[in-house]
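>>> from the sequence below, what's the structure:
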Amino acid sequence: MTRLKLSDIADEKPVRLTIELPARLHRELLAYAAAVNGGDAAGAPTVERLIPPMLERFITSDRAFAKAKRGQAG
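So this is what the prediction gives:
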């Protein structure tokens, strides 16, 4: 089985945002949700539940952002 970058989706109190996604990206997110669920779309996490951990993972892995953030702290 393919190792996905996203595996655990935390359940925290959300902040509501409204965004528009291109249809192509939405289809890819649905496919990713099914992959997270072992290939089964039934019972897969919703796109709304996928996006926050994906963004968090992206931000924590961005070295340039981490460096800039450290520079602002001092």
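>>> C-alpha only now, for contacts and for neighbours.
Will do.
>>> the residue nearest to the spatial centre of the chain and E48: what is the separation?
Compute the mean C-alpha point of the chain, and by C-alpha atoms, centre = their mean the closest residue is M54, 1.8 Å away. Taking C-alpha to C-alpha, to the nearest Å as the measure, M54 falls 11 Å from E48.
>>> now the second one, please; I'll put the structures next to each other:
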Amino acid sequence: MTKLKLGPLADDRPVKLTVELPASVHRDLVVYGELLGEGSPIPPARLIAPMLERFMATDRVFAKARRDR
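As a prediction, the model looks like this:
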């Protein structure tokens, strides 16, 4: 099993957003979803929110700015 930064995805009600991604980012999300899904691929749209959440949670400057707000 590949050790990815993103763990199991929570089943949460989404808020719809429309975003444009470069084709290379979409291809990478497809591959990431295949690796994370282990036989049952996870669609790229389900990966974006947890990835952004993880990114913001590990951004020390953002965390400090958020606390100081």
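>>> residues contacting the residue nearest to the centre of the first structure?
L6 (C-alpha atoms under 8 Å, 6 or more residues apart in numbering).
>>> ranges for the helices of the second structure?
Under the criterion DSSP state H, the second structure contains helices at 23-37, 44-57, 60-68.
>>> winner for burial among those helices?
Mean neighbour count, computed with mean count of other C-alpha atoms under 10 Å, is highest for helix 23-37 among the helices of the second structure, reaching a mean of 15.
>>> okay, angle between that one and helix 44-57 too, please.
Put simply, helix 23-37 of the second structure runs at 90 degrees to helix 44-57, going by axes from the mean of the first three to the mean of the last three C-alpha atoms, to 10 degrees.
>>> corresponding residue for the residue nearest to the centre of the first structure in the second structure?
M54 of the first structure maps onto M51 in the second structure, with residues paired by TM-score structural alignment.
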